[in-house]
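> Here is a sequence together with a model predicted from it:
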Amino acid sequence: MPEVPPIPLSQLTTLRTGGTPARIVEARTAAELVAALREVWAEGEPWFVLGGGSNLFAGDEPFEGTVVLVRTAGIEELPGSRPGTVRLRVQAGHDWDALVAETVERGLAGIEAMSGIPGTVGAAPVQNVGAYGQEIVQTLVEVELIDESTGEVSVVPAVELGLGFRTSVLKQHYGSIPDRSAVILSVTLELERIGDGARPIVGEQLRGALGLDADEAVSLRWIRDHVLATRARKGMVLDAQDPDTWSAGSFFQNAIVSEAFARTLPDACPKWPMAPVLDPVTVIPLAAFDGILPPPVVERHEVKVSAAWLIENAGLRRGFRLPRSRAGLSTKHTLALTNRGEATAAEIAELARFVQSRVHAEFGLLLQPEPVLVNVEL
């Protein structure tokens, strides 16, 4: 298990914050990753795994524990479950966007709209990554993981991961612990083999983002190129020369609220139902009908609302900064909190709390952070 000289987490995370861990080990094979985790768990010391560092907000103080760098990589092609499909088993440390690029090159459909998302493949199921109507839950078959409680390696079907909107049983939400403490070793996806020809786009959200008509046909490569361009305009594609990309991506989650609460928000606030809203159908056998209809069943639906809209309409515009702070909202996208150059974690946290307070005061809603927080609190 290779141990490497500790360096500040600010050099390993896209938000560019974080003190120096007591210890860093680097795993380049699945066997090394398993061995490293078992050793760390046996010693009972604080730990966390780090892939691309794109979904982590680390505090300024040194981390008194071990950071396990996941540097595994590789793609194995397997038969699909039905004609016209193929399965890919991908190592956890493989770069996510490199995987997307490879699938487009092979003519495999299913994750092309998630082009440009930073991070590693192993992190993708943890928060059910998604973009423009595609989510990994739509193609994920299973994961191979190792459980902290037992140190055992097992293959877990996707249905057992509790995948929801940016969540799973493996996700450590702010202020809570994951339902299942485990580390993903590999991920298996099932994709559709369609080649490089053009075809209509099924998803309305993706069509809208790319400005496509319902019957307009495009290729996987066209989708990838245009998604990357769209994300770049929002500062959501990593660029070492652009401070707008020195972030953890979307810092706050789009809020999931009740229908009743959603109705209290302005009509202009973008809202998306989390499930199809269907008219209820009551079937009563004719022989049992007594002329009286039963009262309708009231179903309560959840609604997703735009955190970016809430921030902007709480009076915080793109590029907003607190006085004398080196942290600021992206000049391209209000949902990204950015490091404008040597900002401390304390400065980022101060800005995050200010955003939360303004949105809560204006709309009665407390936005929740999306990145994993280590050694820092809001």
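Cool, got the structure.

> Going by C-alpha atoms from here, please, whenever you check contacts or count neighbours.
Fine.

> which other helices and strands contact the lengthiest strand in the chain?
Among the elements of the chain assigned as strand by DSSP state E, the one spanning the most residues is strand 182-193. Under the contact criterion of 3 or more C-alpha pairs under 8 Å, 6 or more residues apart in numbering; DSSP states H and E, strand 182-193 touches strand 85-91, strand 108-109, strand 140-147.

> Please compare the first structure with the one that follows:
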Amino acid sequence: MTEVTPVPLSQLTTLQTGGAPARMIDAHTRDDLVDGLRRTWAGGDDWLVLGGGSNLFVGDEPFDGTVVRILTRGIERMPSPTPGRVRLRVEAGHSWDDLVAFSVEAGLAGIEAMAGIPGTVGAAPVQNIGAYGQEIADTLVEVELLDEETGDVSTVTAAELGLGFRTSVLKQHHGSVAQRSAVILSVTLELVEVGSAERAVAGDQLRTALGLGPEASVSVAWIRDHVLQTRARKGMVLDPDDPDTRSAGSFFQNAIVSDSFARTLPDACPRWPLTPPDDPVTVIPLAAWDGYLPAAPEYRTEVKVSAAWLIENAGLRKGFRLPRSRAALSTKHALALTNRGGATAAELAELARFIQGRVLSEFGLILQPEPVLVGVEL
């Protein structure tokens, strides 16, 4: 554990906002991370863990607490109990995109469509990151957690994390706290061994994004390369010379709505029906059989709709900014709020609230922020 001179969080976050914390710790090893967090929690200070800083929107005031920077790295390849699969245990501070590159080079499939997503591996399950129809929930086996309440390290299965659309029990949502206060130390994924051969591409979203037909076959390396190109065109790959990448990625979540509400939206609004959960198996002991089956549970059909389309069709085009503001929508993607140079958190928050108001007025839907908000309100 190394205590360092605090620097403004505007230098460590991709939205480039935030003042300096009262205290800052750099954790380069797993033991450093555990020790630093335990000491911070014992002191009772406010605290914040920081990986790549790509999913944080931090307020302008200095953070009166301790920031723990997770700088651990490393990938361990392990056998899987399932033939044709491999497990990778990855340290929390490892770059997510570096992990994707490693997996593709090794001929492993399962996360190649999530290439170019900024941030660290430890943050990925918190947010249940995803892109083009892939989510980390599809490949996640377990995580190692350090629990704030007990200070203990435990291994927690993916099923215990409450993974949903861009959420988990570990995520602090706008206006609420995380259901479980803990920090991820490592992540274990299970990927499929496919080598460099071409194979069919599953998922309409990914095929559409890459311009592939239903019968197309490509390699995982081809998918990664073309996803990176697609993201770069949208300003979603970090580039210090491109102000469109000074963002937290997609600032608003694609909305999950009922099928009936989706039908009130214009037909042109892109939408993706979500698969309902499998019906549970009902076992009735023969001695208790009375000739009747219990009613099957009813599930509300849900649909994911495009937040970017809603924003643009509420009259807010790419590049939109409020008068005299240094915050603006990306010129490449209407879902990214960008810092055009020196924008304050207050300016970005003002723009976010304006967008929410316009979409609500036009379509009756409140867009929810995707980044974690620290010291800022919408």
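Here it is on my side, so go on. What you see is a predicted model, and the numbers here were worked out from it, not measured in a lab.

> Out of the helices and strands packed on strand 182-193 of structure 1, which is closest to Y132 of structure 1?
When these are compared by C-alpha to C-alpha, strand 108-109 sits nearest Y132 of structure 1, at 14.3 Å.

> Look up how far Q172 of structure 1 lies from the spatially closest residue to N375 of structure 1 that is not a sequence neighbour.
Here the nearest residue to N375 of structure 1 in space, its sequence neighbours aside, is G59; by C-alpha to C-alpha, 6 or more residues apart in numbering that works out to 4.7 Å. G59 of structure 1 is 16 Å from Q172 of structure 1, where distance means C-alpha to C-alpha, to the nearest Å.

> One more: V257 of structure 1?
20 Å.

> Equivalent analysis for K304 of structure 1, please.
Look at K304 of structure 1 and Q172 of structure 1: by C-alpha to C-alpha, they are 20 Å apart.

> which residues in the stretch 251-378 of structure 1 form helices?
With helices called from DSSP state H, counting those that start in this stretch, the stretch 251-378 of structure 1 shows them at 259-262, 307-312, 345-363.

> deepest of those helices, which one?
For these, the stretch with the most neighbours on average is helix 307-312, a mean of 22; neighbours defined as mean count of other C-alpha atoms under 10 Å.

> Going by contacts, tell me the helices and strands next to that helix.
helix 345-363.

> average distance between the helix it packs on and structure 2?
The superposed helix 345-363 of structure 1 is, by mean C-alpha distance after the TM-score superposition for structure 1, a mean 0.6 Å from where its aligned residues fall in structure 2.

> by contact count, what packs against that helix?
Helices and strands touching helix 345-363 of structure 1, by 3+ C-alpha pairs under 8 Å, 6+ apart, are helix 307-312, strand 327-329, strand 337-339.

> do you know which of the ones you listed lies nearest A22 of structure 1?
Among those, the nearest to A22 of structure 1 by C-alpha to C-alpha is strand 337-339 (24.3 Å).

> So for the closest one, what gets flagged as buried?
337-339 (16 or more other C-alpha atoms under 10 Å).

> do you know how far T167 of structure 2 is from G130 of structure 2?
In this structure, T167 of structure 2 and G130 of structure 2 are 11 Å apart, going by C-alpha to C-alpha.

> Also L170 of structure 2?
As defined by C-alpha to C-alpha, L170 of structure 2 lies at a distance of 16 Å from G130 of structure 2.

> swap in L12 of structure 2?
The spacing between L12 of structure 2 and G130 of structure 2, counted by C-alpha to C-alpha, is 23 Å.

> Then A352 of structure 2?
A352 of structure 2 sits at a distance of 22 Å from G130 of structure 2 (criterion: C-alpha to C-alpha).

> Same check on G36 of structure 2?
Distance from G36 of structure 2 to G130 of structure 2, counting by C-alpha to C-alpha: 30 Å.

> Identify the residues contacting the residue mapped onto I24 of structure 1 from structure 2.
For I24 of structure 1, the aligned residue in structure 2 is M24 (criterion: TM-score structural alignment). Neighbouring residues of M24 of structure 2 by C-alpha atoms under 8 Å, 6 or more residues apart in numbering: 3-6, 66-69.

> same check, this time on V218 of structure 2
Contact analysis of V218 of structure 2 by C-alpha under 8 Å, 6+ apart lists 197-201.
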